[in-house]
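Undergrad: fold the stuff below for me.
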Amino acid sequence: MTTTSWVDGADAGPFGLAHLPYGVFSTTKDPAPRIGVRIGEQVLDLRALATGTFFLPWIRPAFHEQGLNGFMAMGPPAWRLVRHQLTELLADRRHADQSATLLTPASKARMHLPFNVADYVDFYASEEHATNLGRLFRPDSDPLLPNWKHLPVGYHGRAGTVVPSGTPVVRPRGQRKSKDGPIEFGASARLDIETEVGFVVGVGTELGTPVSPDAFAEHVFGVVLVNDWSARDIQAWEYVPLGPFLGKSFATSIGHWVTPLDALAEARVAAPVQDPAPLGYLQETERFAYDLSMSVHWNGTEVSRPPYRGMYWTPAQMLAHMTVNGASLRTGDLYASGTVSGPQPDQRGSFLELTWGGRDPVDLGEGGTRTFLEDGDTVTITATAPSAEGGTIGLGEVTGTILPALD
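TA: The predicted structure follows:
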C-alpha cells in the first residue's frame, strides 16, 4: 500500500497517512460536532463519508455520533478495517476530486473533546519522577516508598474536569499551609503541570473480570497527550493520608486528536528491566513501551524534553493493575501515565522538579524567570514518535493558559 497521500502537504508533516488520528470538530457553517480524521492540515469529515456507502452498514451509525465512543466500542476489527479504508481513500488519487469536498482546513475547524470520558485514573509510572519527588519531600529517607517497585501507584481523578486542549484553566483555590505558618484559604501559589501520556479505553469489560497485560491492544483504542495540572501547595496539605484530591481535580487537559495504537506500531520499544520481578498478574509476554519524544514549552520557550520510553511501568501493566481487583472498564475510560521525567535535569516533566521545589527559577528568555505558573502563562506539550519507513508522526498537542482565580 502506498504511503503517500493526494492531500497537499500531508506527507511532509506530522499528520500523514501513517498517523490518521481521530477527533471531533465543528464549523461555523455546521455547528454540530462530528467525527473527523486528521490528514495534513485538513480534517476529513467521517459523518459525511458515512452518509454514503463507503463504510460497511454496521459501522456507519458510529460516525453519526458526536463523539468517538460508539466507534471505539466496536473493537479492534472495526478499528483496523476503518483505518485500512481511510488509508486507501486518502492514498488513491482516483478518490481525490470527490473526497476533497469532504475536507475542512484544520484552521477553520473548532475542536471538541474527542470522546465522552467515563472514568479517569492517573498513575505514577516514572521512576525518575517518583525519585525526584521523594528526594524533595523526604530528603532523609529512601526516595521510593516500599510499594513503588511492586505495583503501579495511581489514584482516581474526576472525569468531569477533563477538558480539551485550549480550554483556559482557572487558578484553583483551597486550603494551604506553609511550613511554619497558619492554615490559610486562597488561590494556589504553586501551580504546576504534569507532562503525561494518556490511554483511551475502547472495549469495556464485565464487573469482576480482570484484564491481562497481554490483552492491552484488545481494549485500548489510542493515545492522547495529557497535562494534569497540579496545585502543589493545596496538594501538599491535603494528600495525607488519602492522596490527591482538590490539588488535582480542577482541570486535566487532553489533546484534540486520539492517535490509534496501530499508528504507534513502529514506536514500540523494549521497556526497562524491572527489579524485583513483578507479581504474575503484572508480567507481560512482550514487555514494551513507546518511543515518544516529548517537549514542554512555557510561554513559547522550550524548557524540557521528557522521554516516555524509559517509564518503569508500562501502559499494559497499568491496565492490568487497574482491573485486577475486578474493577470494570468502560468505553471512554482514560488512564494516564503520571509525570514523564527522564534522568537528566532538562528531561523533567513538572515544574516542581525543574525548579527543584522553587529553588532554581527557569529562564524564559525575554519572558523573565518562573518557579511556578503565573496568571496568563501558557504551557504547550507536544510529542513525536517514529513511524513507518523512517518517518515520524506528531501527536496532537495539548495547551492551556492560566486565568486568575475567581473572587
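
Undergrad: CA only for contacts and neighbour counts going forward, please
TA: Will do.

Undergrad: measure how far stretch 2-19 is from the centre of its chain, please.
TA: 23 Å (CA atoms, centre = their mean, to the nearest Å).

Undergrad: do the same with stretch 68-83
TA: 19 Å.

Undergrad: buried residues, that stretch. List them.
TA: 68-76, 78-79, 82-83 (16 or more other CA atoms under 10 Å).

Undergrad: just the ones of these in helices?
TA: Judged by DSSP state H, those include 69, 70, 71, 72, 76, 78, 79, 82, 83 as members of helices.

Undergrad: a markdown table for those, including distance to residue 216?
TA: Below are these laid out as a markdown table (distance: CA to CA, whole Å):
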| residue | distance to residue 216 |
| --- | --- |
| 69 | 18 |
| 70 | 19 |
| 71 | 18 |
| 72 | 14 |
| 76 | 11 |
| 78 | 16 |
| 79 | 15 |
| 82 | 20 |
| 83 | 19 |
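
Undergrad: and the strand with the most length in the chain, what other elements does it pack with?
TA: The residue-count maximum for a strand in the chain (DSSP state E) belongs to strand 392-403. Where contact means 3 or more CA pairs under 8 Å, 6 or more residues apart in numbering; DSSP states H and E, strand 392-403 is packed against strand 169-170, strand 220-227, strand 252-254, strand 378-386.

Undergrad: the last one packs against which elements?
TA: Packing partners of strand 378-386 (3+ CA pairs under 8 Å, 6+ apart): strand 220-227, strand 293-298, strand 392-403.

Undergrad: okay, which residue is most central for this structure?
TA: residue 225 (2.7 Å; CA atoms, centre = their mean).

Undergrad: quick check: closest non-adjacent residue to it.
TA: The shortest distance from residue 225 to any non-neighbouring residue, by CA to CA, 6 or more residues apart in numbering, is to residue 197 (4.8 Å).

Undergrad: looks like that neighbour contacts residue 334 (just checking).
TA: No. Using CA atoms under 8 Å, residue 197 is not in contact with residue 334, being 10.2 Å away.

Undergrad: shared neighbours, the two?
TA: Overlap between the contact sets of residue 197 and residue 334, as judged by CA atoms under 8 Å, 6 or more residues apart in numbering, is nil.

Undergrad: residue 358 contacts residue 372, correct?
TA: Yes. Checked against CA under 8 Å, the pair residue 358 and residue 372 is within contact range at 7.2 Å.

Undergrad: one more to line up against the first:
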Amino acid sequence: MSVLNELQATLDVSRKSWLEAANDPACDFSIQNLPFGIFSDARNSAPRAGVAIGEHIVDLAVLQASELLRLPGAGAGASAAVSETVFSRATLNDFIALGRDAWRSVRIQLSHLLARETATLRDSAGLRERALVPQAGTTLHLPVQIPGYTDFYSSKEHATNVGSMFRDPKHALMPNWSEMPIGYNGRASSVVVSGTPVRRPNGQLKLPDQERPVFGACRKLDIELETGFIVGRGNALGEPIACADAEAHIFGMVLLNDWSARDIQQWEYVPLGPFNAKSFATTISPWIVTLDALEPFRVAQPVQEPQPLEYLRHDGAHAFDIALEVRLRPQGVQEATTLARTHFRHMYWTMAQQLAHHTVSGCNTRVGDLMGSGTISGPTTDSYGSLLELTWNGQNPLALKEGGTRTFIEDGDELTLAGWCQGEGYRVGFGTCSGEILPALG
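TA: All right, here's what the predicted structure looks like:
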C-alpha cells in the first residue's frame, strides 16, 4: 500500500480504537485525530511528546524505545540504542523539523497500533501500562518553542464590525484590507499554554474627559477567538513561499486566544498598531491537530473580491469546517456561559495566503513559528469572536447563566475556547484553550 493510501486509511470513518472512549462521537480525540503535544505526569516529571487518544495520552518515547514506532530512516534497533530521542525532548520542534514524511509515518503507525483489530499494544498489559497515560492528572506544556509569532486580521466580519464601531460604517474596511492579509508581529515570549493564569495588564489609558492619558489597570479586557497554525518547514531568507505550496509548510493548527486590552489599544495603536495592548499574553491550546487529520473537513473559502494579486492565488478549497465556541465562567460559579458560537469557514484570507504574504518580501520563517488567524467572527450577533463586538464596546451587556452580566472581562473570570470538526460518528477536536484572569499588579 502506498503512503498516500495508508494515510487515507487513517481517516477511514469505520476505523475504531480498542480504547473505547475514543469511539464516542463527541470525543475530541478520536483515532482519526491523533494530535501531538508535550506532557508530564507524576510518574515521570520530564516533559515529553505524546499523542491524545480518547481519555489517554500515548507516550511516544516509550513506543519508540520499544521499537513499536520508527522514524523514517531509522534501522532496526536504532531507536532502542539512542537514550535521547526527539520524543523525549521538552518541545516538538526537533520532531517537526524531520519533515512531513516523518509526521505522516508516525501518524500511520499510531493509527495501526491503536486500531481495534491490532493486538500488539492492546494485548500487552505491561507495555500498555507504560505507554498509555490517563490524561487526568497530567500536566500539558507549551507544545513548541516559538521563535516568532505573527497575528493576522483575516475575518471580514470582524474587521467590518470594528471599522464600523470606530470609523464611518460606510468605510469600515480600509482600502488595503481586501487586497492582502493584514497582520502584525506579536511577542512570542508571552505565548502561554492553556491553563496558565493571565494577569490584567497596566498601561496608558486615554479617558474621554481628560486631555492627557492616565496610567492604570486595563478596564476593557477582552478575548479574541482565533486559531493558529504552526510552521513545520521554514524558508530561507530571501526565498518566499508560493501560495500553492504553503500548506506543505504547515504542521498543524491550535486554538488561540489573543487577549486584548481594548482601552490601551485604542490609545496606542496610531500610528504603528498594537503594542502593549496585545503583548502581555497569548494563550494556545496544548494539542496540535495536523492538517492531515483536518483533510476530510476541507471546504471552500469565501469568494474574494477583487481577485487577489497573482502571488496570493491558489486553486481549490482552503478553508476547514471547524466549529468554535467561547465560554465564560466567573469565579466561584460552577457553570460557564457560552457567549458565542462561530466558524472557521468564515475566514476571508486562508492560512496559505497568510503564509505566502508573510514571506513574499523574503522574510524567513522557522520551525515552530506561530501564525494567528485574527479574531474569527461570523455574520450574526451571536457569532462574534470578541466581547468588543458581542457587547458593541460595552453598550449591550451579556447576561450570564447564573446571574450577572458582562461587558468586558472581570478579575477571576475564566475564558475558554473550544473547537472541533464533527464527522460521521467521530470528532476531530482541539480540546480547550483557557485562562483565568488575575488582578493587575499595584
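
Undergrad: how about whatever residue of the second structure lines up with the residue nearest to the centre of the first structure, what does it touch?
TA: When the second structure is aligned by TM-score structural alignment, residue 225 of the first structure is paired with residue 255. By CA under 8 Å, 6+ apart, the residues touching residue 255 of the second structure are 225, 226, 227, 228, 284, 285, 417, 418, 419, 430, 432, 433.

Undergrad: one more time with 7 Å, if that's ok
TA: Residues near residue 255 of the second structure by CA atoms under 7 Å, 6 or more residues apart in numbering: 226, 227, 228, 284, 285, 430, 433.

Undergrad: one step back: the second structure: matching residues for the longest strand of the first structure?
TA: Going by TM-score structural alignment: strand 392-403 of the first structure matches residues 427-438.

Undergrad: what comes into contact with the matching stretch?
TA: Against stretch 427-438 of the second structure from outside (CA under 7 Å, 6+ apart): 25-30, 32-33, 194-200, 254-256, 283-285, 287, 289, 411-422.

Undergrad: just the buried ones from the residues you listed?
TA: Neighbour-count burial (16+ other CA under 10 Å) applied to those gives 25-30, 32-33, 194-200, 254-256, 283-285, 287, 289, 411-422.

Undergrad: any idea how far residue 122 of the second structure is from residue 430 of the second structure?
TA: 25 Å (CA to CA, to the nearest Å).

Undergrad: could you check which of these two has the larger neighbour count?
TA: For residue 122 of the second structure versus residue 430, neighbours defined as other CA atoms under 10 Å are more numerous around residue 430 (26 against 17).

Undergrad: a markdown table for the helices and strands packed on strand 392-403 of the first structure, including distance to residue 87 of the first structure?
TA: Formatted as a markdown table, those follow (distance: least, CA to CA, whole Å):
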| stretch | distance to residue 87 of the first structure |
| --- | --- |
| strand 169-170 | 37 |
| strand 220-227 | 17 |
| strand 252-254 | 25 |
| strand 378-386 | 18 |
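
Undergrad: nearest to residue 407 of the first structure, out of those strands?
TA: When these are compared by CA to CA, strand 169-170 sits nearest residue 407 of the first structure, at 11.2 Å.

Undergrad: that closest one vs the second structure, average distance?
TA: When the second structure is superposed, strand 169-170 of the first structure averages 0.3 Å from its matched positions, counting by mean CA distance after the TM-score superposition for the first structure.

Undergrad: kindly name the residues of the second structure that line up with that strand.
TA: So strand 169-170 of the first structure sits over residues 198-199 in the second structure, by TM-score structural alignment.

Undergrad: the second structure: helices as residue ranges?
TA: 3-9, 60-65, 78-81, 93-96, 100-114, 119-122, 125-131, 156-166, 262-268, 276-279, 291-294, 351-359, 387-390.

Undergrad: quick check, distance from the second one to the centre of its chain.
TA: The chain centroid and the centroid of helix 60-65 of the second structure are separated by 26 Å, computed with CA atoms, centre = their mean.

Undergrad: residue range for that helix in the first structure?
TA: By TM-score structural alignment, helix 60-65 of the second structure lines up with residues 46-51 in the first structure.

Undergrad: so what touches the matching stretch?
TA: 34, 35, 36, 60, 63, 64, 102.

Undergrad: now the residues you listed as TSV including distance to residue 289 of the first structure and neighbour count?
TA: Listed next are those as TSV, based on distance: CA to CA, whole Å; neighbours: other CA atoms under 10 Å:
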residue	distance to residue 289 of the first structure	neighbour count
34	32	24
35	29	26
36	28	31
60	33	19
63	31	23
64	34	20
102	36	16
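
Undergrad: farthest pair in those?
TA: 60 and 102 (15.9 Å).

Undergrad: count of residues packed around the counterpart of residue 387 of the second structure in the first structure?
TA: Matched to the first structure by TM-score structural alignment, residue 387 of the second structure sits across from residue 351. Look at residue 351 of the first structure: counted by other CA under 10 Å, it has 25 neighbours.

Undergrad: can you check residue 208 of the first structure too?
TA: Counted with other CA under 10 Å, residue 208 of the first structure comes out at 12.

Undergrad: as a check, name the ranges of all strands in the stretch 201-350 of the second structure.
TA: Using DSSP state E, counting those that start in this stretch, the strands of the stretch 201-350 of the second structure run over 202-205, 214-217, 221-222, 225-231, 250-257, 260-261, 282-284, 289-290, 298-299, 319-320, 323-329, 337-343.

Undergrad: superposed on the first structure, what's the mean shift for the longest one?
TA: Between strand 250-257 of the second structure and the corresponding residues of the first structure, superposition yields a mean separation of 0.3 Å, by mean CA distance after the TM-score superposition for the first structure.
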